[in-house]
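Asker: all I have is the shape, not the residue letters:
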């Protein structure tokens, strides 16, 4: 595929069939991506959604907690953690646009290795900011650009608009914004300019693949269930790539053999991990498909990959 439109269509149809979103929600999302309610309706016409789980019988009042409450979903490392610094930043894109981003770093002068983070199709939300803070806690500078910066930024958009916008933007724009992010990081005195990697999730995994094909200076990449890049661009990849997949991911997994063959045939450093009994987006602890055990293991593998190739 030339862009991410087909990927988003497959993802939203899958969410509808799996019973994660209503028909109304699916129509709204698909219409935003395709630009047509009629096309959206035709995509759902042959689909039979799963039955939603039965609602539990209301229980009585819960007893008062005797221990501290668990952290808010999506916040594993709070912004005020004393071991890190985290804040919004901006940097210029190649076309002169101002890119909004969120940067987290360990306290201290550094320099530290850095990891660029690409968000999912929901934009730069709190979960992705938290991923940068997790990286900072582990000793890396984490930078997550908002790929909706030219549209005003994720926070200023209706969440239902976001996939439609991203699905209709040429992928080259995303790649160029990460090339600009790379240059921004290289200019920071607290960053090791020759030790910069990248991680992306879902749509962001697909962007990570594409950035790796066009940014030979990238030192390591981790792709969480991302769609393949154009296979003819694989020879341009210089970074070792760890690709993480979910066993029940019906719209990304069919591409695994092709990318695995392309990486092997071109002599690239590549490792593939498929987590059993998991679904697409299992790493996102704010989503309905979150799998805590798989997410913890995948994150440990991610940090080990960066330790191997960025430290």
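Answerer: Sure thing, it's come through. As the structure is a computational prediction, the values presented were derived from the model and not from experiment.
Asker: okay, CA-based contacts and neighbour counts for the rest of this
Answerer: Fine.
Asker: contacts for stretch 236-252?
Answerer: 7, 10-11, 14, 212-227, 253, 268-282, 298, 302, 305, 309 (CA atoms under 8 Å, 6 or more residues apart in numbering).
Asker: ok, now stretch 291-311?
Answerer: Against stretch 291-311 from outside (CA under 8 Å, 6+ apart): 113, 138, 195-197, 219-220, 222, 240, 242, 244, 275, 278, 282-285.
Asker: contacts only, for the residue positioned nearest the centre of the chain.
Answerer: Geometric centre of the chain, nearest residue: residue 201, 2.4 Å, by CA atoms, centre = their mean. Applying CA under 8 Å, 6+ apart, we find residue 201 in contact with 118, 119, 120, 223, 224, 225, 226, 281.
Asker: restricted to strands, list the contacts of stretch 236-252.
Answerer: Using DSSP state E, the members of these that fall within strands are 221, 222, 223, 224, 270, 271, 272, 273, 274, 275.
Asker: tell me how many other residues crowd the fifth one.
Answerer: This points to residue 270. Residue 270 has 16 neighbours, counted by other CA atoms under 10 Å.
Asker: same check on residue 243?
Answerer: Residue 243: 23 neighbours (other CA under 10 Å).
Asker: same question for the one 5 residues further on.
Answerer: Here the neighbour count serves as a burial measure; for residue 248 (other CA under 10 Å) it reads 15.
Asker: ok, structure two:
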């Protein structure tokens, strides 16, 4: 299996993603974009890409901050996230640029692309679908479900798989309910799976330690993480065969 850094540029700025695929397989296969948490592109997301590659996909963990920058505390993470999020059009530009890199890869069928994100990355993936990008599917793990994007039937091209924690104070029940209403009114095919007692960041084994270190309401839940991972694989199998 090939698992390596992949540098690319968007508007003259350097980005360093991580691509993984089984180089013993022949022919094009589905590609999956992975979007990191607000911490930046770290080992957790790279490992998730490698695991997807083992399942027969080409997985591209993209760099939303540039130069694979990472934060080691919540204040810096928030500042890095907002510097991109609060600049009009910047998230979409960076995502679309990385999407074109994945589509152009020799191992990828450009007509079969999905997006998978964690926390910040889950929100990014959902919003890219809302903006009408040609994604066959989106998987969001503990991603924010709110948005300012107004959608109508037909805007979202693919299917959605959303995993959220019942004890996630960052994604309260009102936000979940509003998301369900939004998707139903837009006629979107989606599944929403809620894990009672699971906190924000429940798929990341490092979440509990970070929560304790910074007094931050995040935590790992092994059972929820395993179920969500297995559910996402079943989702991709249904999408791509």
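Answerer: Received it, and whenever you're ready, just let me know what you need. Please read all numbers here as calculations on a predicted model, not as lab measurements.
Asker: now the TM-score, please.
Answerer: The pair, once superposed, lands on a TM-score of 0.87 when counted by TM-score structural alignment, normalised by the length of the second structure; 224 aligned residues with a CA RMSD of 1.7 Å.
Asker: circling back: the residue nearest to the centre of the first structure and residue 213 of the first structure: what is the separation?
Answerer: Taking CA to CA, to the nearest Å as the measure, residue 201 of the first structure falls 17 Å from residue 213 of the first structure.
Asker: ditto for residue 198 of the first structure
Answerer: 12 Å.
Asker: before we move on, what about residue 191 of the first structure?
Answerer: 23 Å.
Asker: tell me which element residue 89 of the first structure falls in.
Answerer: strand 84-92 (DSSP states H and E).
Asker: secondary structure element for the counterpart of residue 161 of the second structure in the first structure?
Answerer: For residue 161 of the second structure, the aligned position in the first structure is residue 242, judged by TM-score structural alignment. Assigned by DSSP H and E, residue 242 of the first structure falls within strand 241-246.
Asker: give me the mean deviation of that strand from the second structure.
Answerer: On superposition with the second structure, the mean distance recorded for strand 241-246 of the first structure (mean CA distance after the TM-score superposition for the first structure) is 0.6 Å.
Asker: then stretch 298-305 of the first structure?
Answerer: Mean deviation for stretch 298-305 of the first structure: 0.6 Å (mean CA distance after the TM-score superposition for the first structure).
Asker: what range in the second structure matches that stretch?
Answerer: Going by TM-score structural alignment: stretch 298-305 of the first structure matches residues 228-235.
Asker: try stretch 125-137 of the first structure
Answerer: Taking TM-score structural alignment, stretch 125-137 of the first structure hits residues 42-54 over in the second structure.
Asker: show me what counts as buried in that stretch.
Answerer: By neighbour count on 16 or more other CA atoms under 10 Å, the buried set for stretch 42-54 of the second structure is 42, 45, 46, 48, 49, 50, 52, 53.
Asker: look at the third one and give its secondary structure.
Answerer: It refers to residue 46 of the second structure. helix (DSSP: H, G, I helix; E, B strand; the rest coil).
Asker: gap between the lengthiest helix in the second structure and the chain center?
Answerer: Once the second structure is assigned using DSSP state H, the helix that runs over the most residues is helix 222-240. In terms of CA atoms, centre = their mean, to the nearest Å, the centre of helix 222-240 of the second structure is set 14 Å apart from its chain centre.
Asker: same thing with stretch 87-96 of the second structure?
Answerer: 15 Å.
Asker: is residue 87 of the first structure in contact with residue 105, as I believe?
Answerer: No. Applying CA atoms under 8 Å, one finds residue 87 of the first structure not in contact with residue 105, separated by 9.3 Å.
Asker: who has more neighbours out of these two?
Answerer: Between residue 87 of the first structure and residue 105, counted using other CA under 10 Å, the more crowded position is residue 105 (29 against 11).
Asker: circling back: and residue 198 and residue 213 of the first structure? Which one has more around it.
Answerer: Neighbours were counted for residue 198 of the first structure and for residue 213 using other CA under 10 Å; residue 198 has more, 29 against 22.
Asker: isn't the more buried one right up against residue 117?
Answerer: Yes. Residue 198 of the first structure is within contact range of residue 117, at 5.8 Å (criterion: CA under 8 Å).
Asker: buried ones in the strand holding residue 242 of the first structure?
Answerer: For strand 241-246 of the first structure, burial by neighbour count (16+ other CA under 10 Å) applies to 241, 242, 243, 244, 245, 246.
Asker: and the helix or strand that it is followed by, which stretch of the second structure?
Answerer: Later in the chain than strand 241-246 of the first structure, the nearest helix or strand by DSSP H and E is helix 256-265. Aligned by TM-score structural alignment, helix 256-265 of the first structure corresponds to residues 176-185 of the second structure.
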